[in-house]
Every structure is written in C-alpha cells, then in structure tokens.
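Novice: Turn this into a structure:
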Amino acid sequence: MEKKACGAHALLLSYPTQGHINPMLQFSKRLVSKGLKATLATTLSITKSMQLDCSSVQIDGISDGYDDGGFAQAESVEAYLQRFQAVGSQTLAELIRKHKRSGQVPIDCIIYDAFLPWALDVAKEFGLVGAAFFTQTCAVTYIFYYVHHGLLTLPVSSPPVSIPGLPLLDLEDMPSFISAPDSYPAYLKMVLDQFCNVDKADCILVNSFYKLEDSVVDAMSKVCTLLTIGPTIPSFFSDKRVNDDMAYGLNFFKAHQSETCIEWLSSKPKGSVVYVSFGSMASLSEEQMGELAWGLKGSSHYFLWVVRASEEAKLPKGFINEASEKGFLVRWCPQLEVLASNAIGCFFTHCGWNSTSEALTLGVPMVGMPQWTDQTTNAKFIKEVWKVGVRVRVGEDGVVRREEIEACIREVMEGERGKEMKENAMKWSGFTREAVGEGGTSDRNIEEFVSKLKVSK
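Specialist: From the prediction side, this is the model:
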C-alpha cells in the first residue's frame, strides 16, 4: 500500500547545523505534500540533541565520525570535514541498503546539501537520482562558482568585482570566505568544492525564488540548469497550503519565556519594537555586545533581544535592569511568530539567509549587521537591491559603535526613509507568497522536480 501511495522516496541529507537543516526540512514537507515520501538525514550527534515535532517527515542519521560531540569533538575544521566525508560516505551507503532491505519504500533519490558533494558519488554508486541543494542565495552560489572555475582569482586585487547578474561588489560585499580567503582556508575549500562534481547531478535546487534574484538566476542558468524552490518557510506564514505546517518543527535551543515574550509584544503599539537576533551560531565580542546594548537603549525604541545563554556574560554590568523599561531579553524565541507580530517595526539581524528570508516573507524591514560567510552579500542585497533596510558601518577597529547602531535603528523605524523601506518590505512579502503559492515559480519548479523523479522511478 505504501509503495503504491508514494511515487518515490527522497532522502535529503543536510549539513549538520540548524541553518542548513531547517530549509531541507521545509523542502521535505513540500515534497510530501506533492505525494513523495521524504526522509531527512543528518549526523547522529545532531539527531541526539535536536527537538523535532514533525510527523510527515521521517528522520534518520549517518555518522560523521564524531558521534558523541560532532564538530566540537573534532581536532580542527579540516579534520572534521575529512572524517565526515570518509565515514559519512560509508554510513550513507549503509542507510541506503537499510531502506532497501526494509521491504517498504526504497530510496530513489538523494537530495544532498551542496556542502557535502561526496553524497552525489554515493548516489551514483547505487544508481539513484542525485540532486544538489544550495541553501544559500543564487547570488552567493554564483560568486563561489566564479571562484571555483577561475573566473575570479583570489585574493581579489581590484574591486569592485563585476559578475553577470549581480551588482558591483566591493570587498565588504563578498562572502567572508572570498574577501578574506586566508582566514578560513578549510571553509573556503568546502564552499568551492560544492562544484567539484555538480555537473554530474541530475538537478540543481536553490533556496531562493526567481523574482527575488531574476538577473542572477538568468545569468547562472546560462552555465548550469537550476530550479529555484524557495523560500523554504513554514507554509502557515506564506501560502498556507501545507497542512499543519506552522513551524519548522526543529530546534536546538529551547524557547525561553516564549509565551511571556509574545504576551509582551502584544502589549506594544504597532511597529514600535526592534527585534534583535544573531541566529544560532554568531558570537559577538564583549566590546561589541556592549556597543549594541547601549545603542539599542539609546534608540529609545522598545526592543526584544535574543541573547543566547552562552552570550549572557558579555552583557554590560547592570544593563538588564537599566533597560528594563524598554527592553525585553530572552535566550531564544519563536522567531517566525515574533516577526509576524504587528508590534515589530524592524529586525536587527546578522543577515543569515534563513532570517532574511523570514523577514522578506513577513514584510519586516531590516538593520543588517553581518558577521561572516554569506551574510555580507545578503546585507548588500537588503540595502541596495531589495531596498528593505540599511547596513551598519563598521569602524576601523572592526567594531560597530553605539551611535551608528542608534542612527540605523532610527532610520528604519522613523521618517520617510523608514516608511519607504516598510513599503518595499511589504511588496517583497507579496512576491514571496506568490512564489510558493499555487502556480508560482517555485511551486512550478517543485512540481517539475517531482515529476522528473517519478518518471525516473
């Protein structure tokens, strides 16, 4: 019965961080809604620690060679990635065999995070369809493509850089692995190796949508065939067509005072609150935490600030009490629910792609303070292409000062400029919902991918 009901079985293999797992989990739900069976796989150390509330997608694990501690257990980034490839390839093959022996629906397709290109080799070894999944924007993906193919040499010697479909890019606009290649050699190799065998993939999927990056998609489509399938946001906050999809259903952090947080927001006037969060990985220096704290207080606006437990010690002494009249600090919160609140006036963000996609979907303007990897390029688009926010200026010492933070918040929250950004944000919100809605560009591309998979089966 199960074999008859499911047209095909897709195994989605994610890089083991929340920012990569969430988009794949959401795409898995979309595939299930189209009649496929979907299994999401990540490392065993992650499956032990994550809290999951999703009944439609099966969860499975493979080993990265560090089952007790994952990345934190590794001697170095290089050691982790090398061992993950060696052990991961073996255990992924074992997982495929296990599903084949189960007597249920064997795996027909491996959709792998492009950070793990060795998964495609395993897929081909078993005669399965292999699809690369790029969790970042098409723009960032194309920059890495250019470097991998020698079309942009490192270090960049004469900015601004011109790449078809993209605006002119200064060094500060490039992904940090490109602007400072000597600082992250292992990560640079990882992002460039995404293309080492991608020409053998049966499909290339990108977590974006056409209208958001039309010129980039058109340019990149001339060198490789790709399908935009994003934004990968829970359906409740976009098209509402996937049943019971009101949240990602996955967390590594327990929401702290979530009910109190939403209750606090509901008591504030429309558009009066600055929401501040730097995601699950970014770590600010103690000096930068202090400047951010006093900049938020100095703006005189209400603010809801997510400060993870590991970052609390960096807060200025006495700040929580001094800011209590306007500020509310939590260790974690339901971000989508917060961004959907009428009380939110802007999002002070690190410009991670998931957070940026959520803000675009929910029509929230942004103040960008990017930290590393793709966030700098996302901030460029937020300010200059989509025109939905501003980007803080970093001092020569690498610290963003409180005066700059205060000024940027005021620019987005107040006056004609702020009004214009809010209007632009609402416009893009409509476009994102159209993309995943019935007959939208992303919806059509997902249908095309599913049809090809069922035919290949």
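
Novice: drop to CA atoms for contacts and neighbour counts, all remaining ones
Specialist: OK.

Novice: OK, contacts around residue 151?
Specialist: By Cα atoms under 8 Å, 6 or more residues apart in numbering, no residues touch residue 151.

Novice: Assumed it was part of a helix.
Specialist: No - read with DSSP: H, G, I helix; E, B strand; the rest coil, residue 151 is coil and lies in no helix.

Novice: In the strand or helix carrying residue 419, which residues are buried?
Specialist: Under the criterion of DSSP states H and E, residue 419 resides in helix 415-436. For helix 415-436, a neighbour-count test (16 or more other Cα atoms under 10 Å) marks 418, 420-429, 431-436 as buried.

Novice: this one as well, want them side by side:
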Amino acid sequence: MNSRHFLLISLPAQGHINPTLELAKRLIHAGARVTFATTVRGLGQIKAFPSLDGLSYASFSDGFDDGTKPTDDPNHIMSEFKRVGSQTLTNLILRLSNEQHRVNFLIYTLLLPWAADVAREMAIPSAFLCIHSTAAFAIYHHYFNSQNGMHQIYNSNPPDSVQLQGLPPFASTDLPSFLLPTSPHASITPTFQEHIRTLEKDANPCVLLNTFDALEEEAIKTVDNMNLTTIGPLIPDSSFGCDLFERSKDYLQWLSSKPTHSVIYVSFGSMVVMQRKQMDEILHGLVESGRPFLWVIRSTENGREEAEDLIKNKSEEEEQGLIVPWCSQVEVLCHNSVGCCVTHCGWNSTLESMAAGVPVVACPHFSDQTTNAKLVEEVWGTGIKARVNEEGIVEREEMKKCVEMIMGGGGKGEEIRRNVERWKSLAVQAGKDGGSSQEHLKLFLEKLR
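Specialist: Alright, predicted model coming up:
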C-alpha cells in the first residue's frame, strides 16, 4: 500500500470538500499517499489547509480561474468546465507522476463525471465518491441507466411518484429538484445522466457511498449492476475539516452558557440563498419559541443586519439569539447545549446531525435536500419536515410548532429523540474498527493490491 498514490478531486463547495478530505485522511491512515485537488479558484478560497503526512494539495482549471464567466449560459459553462477540466486534469496527473509517485487511482465527486474518462484514457482505475444519499443515487440510476432508465419518459411527463423497492414512494416534490423539467437547476441534469452512463462504461463500476449499511440497506439493494461500497459517514472532526468562510470565534462561549439540550442550531449551508420574507418568518418563529438559538447567516446574505437588530430588540435581556457568519458545524452539533437543528437537509448536515444525536427540523430548498428531508421524516424518524404555504414559505407558526414538537415533552418529540440516538449509535459502530464501513474500505483497498 505504501506505493499507492490516490488523486481525489472535488468541486470547491463546502459540502464536497469536507467528506472528500475525510476520505483522504482514512486512505492515508491505511498507508496510502493522497493528493487532493480542486479548481484553481477554489483552492485559493480555502482558509486553512489540514496538515497530514502523506497529504498534498493541487489544482485543475474550470476555465474561469479568476471567477469571471463571460456568459450566464449554464450549458456553456458546464461544457467549458468539461473541456478545460479534462485538459488540465490530464496535465496534473502527468506532472504528479513525474514529480512524485505515479497516480495509481482517481476518486472523483459530484458533477465531475468527465474525470473518469480522463482516467480511463490514461489507464488509471477510478471510483465515483457519491456525496449524496444512496437513495438519491438510486433515483439517478432509475432515471438514467441505459437499460431501462425513465428519463426520456419523465422529461415529457414528470411522474406523480417514483417507487424504489423497500422505500416509501417519492412524490415529484421529494425528488432531487433538478430532475424536474421546471427546475431552475435543470441544466445540470445532463451531468447526472453522464455520471450513470460513464460508470456503465466500466466493466466493474465502483461507487463509494458516504453512508453506512444499516442506514440505507434498502436503497443499496435497488442498484444491482454496480459495485456500491459504503464507507461513511465521512465526517471530519473540527480540527481536520476546512472552511471556505471565516469562522466566528464567540459562539462556543455563548453555547457553554446555555442549559443542556436547550439551544436551537440553525444553518442552511453554504449555498442556499434565502428569501428575505422566509428569513423574517423563521426568525420570528425562533424568537416566539422562547428558546435560545444560534443561527449561521453568511455575511454576504441579505437581511443579516435586520435579523441582528430584531434579536436585540426582542430579546436583549435574555441573550436569546446569536447570529454568526460561519462556524464549525460538527463542533456545534456535538456541544451538549444543542437540542435541535433547523437545516436545509444537505447530505452532510443530515449525517452530521444524526451522528451527533441531534434531531432536525427539515427545511429543504433544492437539489437532493428534498429527498433527504423525506428520509429524515418518514424512513429514519430523526426529525420533522416543516410545511410550507402556497408561496413556498415556512411560516413563523409552523417553525415554532416544529421546534416545540421536537424539544417539548410530548410523545412525538420523545420518539424522534429515541430514533436519533439509535442511529447515532449505529453510525458510531459502522465507523469504528471492525465496523461495516471500516471493513468495506479495507476490502476496497485490498482489491487494489
């Protein structure tokens, strides 16, 4: 294993980088060398690089290194990214092979299916690291596989629901949003089709899943023509992950001043841009709950100053709310004062909340978040999905009701807390020595020898 050199590539998004880096750490602990690469601009945005013997960093180009895109046409942007990315990734692999040890294996993440073609042309084996849920991947496979994929039919006549064996029916509103032809993000749909078709070119397609057997056993069974390997949850501790935003420094002291399991942690990730009206409704619901809350509102988001003013006006004496521009989510979720997480239900946030034993109020916006929210509420029972009005807004009364249901003394909240503790225990078991995910990773590496 000492001679094996893995190249791991990822888009420069918070939810892509951290699980990829956690996998890098685990590969290194198994005796491998790892180079982590993202785009030129993305590498420059990382605030601090985790340091580990055997880990190095590199970059490839997306064609827009200065961040300036000459067009708003998403199809042109993705096409250019594929063209330039393929060229510069090839050059990177050649350079690494000349300077250090030859790259023996490529692992790529979401929206980079062309990387597998580069690897194939260079006679390097590859694997797809799926950083969405297995249920979401199974839906992509259901849509796009070349044997009986339903995309062409669904594109002209979207389904009322999609049924995967062993799981509840997924209504159209539960599907990853970009699969719907009316979605503003439908331009990336061809890339997900390319993911499936690219894997099918491989005689033994390998997909590494950021999940664990017990959590998604049924979803794993629905994809029977690919080698699916569960290696999750890939959750870096607060000392090893990296940030694309500057962390605040005052939130831990504030959390430590609050009673056990009393704080509502609110975060909608690094990409959701919330409507001002939605922000106001959530804020009023939190204030009216009377419970302390820590809310991450990025400094670039509209409404941040107004939200801070409202907190001061409504709850100055009690110090009920604290707004920060960014924080270590794992650190916050593992703090004993946190009792609930209001989340967009990105896959990282879903896993991190579960692994910390924190129940959630799900407020999905787009992408796979809608699918994850369905699983949280109906399959795992680790939270509640907040209902929206006819404008798609979670109203303040609904937010207050959901928080009270989870954090209050009622039977539903107790059931959810029991469920999340059970899944927390199973996640820990999967990730420890001898656990299913550790054993799967070990077997994956043994097959490469």
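
Novice: what sits up against the helix holding residue 419 of structure 1?
Specialist: With Cα under 8 Å, 6+ apart as the test, helix 415-436 of structure 1 has contacts from 209-212, 229-231, 238-239, 360-365, 386-389, 411-413, 440-443.

Novice: let's go with 7 Å and repeat that
Specialist: Around helix 415-436 of structure 1, the neighbours that count as contacts under Cα atoms under 7 Å, 6 or more residues apart in numbering are 209, 231, 238-239, 360-365, 387-389, 411-412, 440-443.

Novice: Just the strands from the stretch 301-450 of structure 1, written as ranges.
Specialist: Counting by DSSP state E, counting those that start in this stretch, the stretch 301-450 of structure 1 has strands at residues 302-306, 327-330, 344-349, 366-368, 389-391.

Novice: cool, and the stretch 101-250 of structure 1?
Specialist: Ranges of strands in the stretch 101-250 of structure 1, per DSSP E, counting those that start in this stretch, are 109-113, 129-134, 203-206, 227-228, 250-251.

Novice: Read off where the second one ends up in structure 2.
Specialist: I take that to be strand 129-134 of structure 1. Under TM-score structural alignment, the match for strand 129-134 of structure 1 in structure 2 covers residues 125-130.

Novice: And the fourth one, by the same measure?
Specialist: The alignment of strand 227-228 of structure 1 onto structure 2 (TM-score structural alignment) spans residues 229-230.

Novice: One more: the third one?
Specialist: Applying TM-score structural alignment, one finds that strand 203-206 of structure 1 aligns to the residue range 206-209 of structure 2.

Novice: Okay, buried residues for that stretch please.
Specialist: 206-209.

Novice: Which one of the residues you listed is nearest to residue 227 of structure 2?
Specialist: Nearest to residue 227 of structure 2 out of the buried residues of stretch 206-209 of structure 2 is residue 206 (Cα to Cα; 4.8 Å).

Novice: residue contacts, that closest one?
Specialist: Contacts for residue 206 of structure 2 were tallied using Cα under 7 Å, 6+ apart; they are 127-128, 226-228.

Novice: Next one: it from residue 22 of structure 2, what distance?
Specialist: Distance of residue 206 of structure 2 to residue 22 of structure 2, given as Cα to Cα, to the nearest Å: 19 Å.

Novice: Also residue 209 of structure 2?
Specialist: Distance of residue 209 of structure 2 to residue 22 of structure 2, given as Cα to Cα: 13 Å.

Novice: ok, now how distant is residue 147 of structure 1 from residue 186 of structure 1?
Specialist: Going from residue 147 of structure 1 to residue 186 of structure 1 by Cα to Cα gives 15 Å.

Novice: Spit out the contact partners of residue 178 of structure 2.
Specialist: Residue 178 of structure 2 is in contact with 185-186, 188-189, 367, counting by Cα under 7 Å, 6+ apart.

Novice: Repeat the analysis, applying 10 Å as the threshold.
Specialist: With contact set as Cα atoms under 10 Å, 6 or more residues apart in numbering, residue 178 of structure 2 has these partners: 184-190, 192, 366-368.
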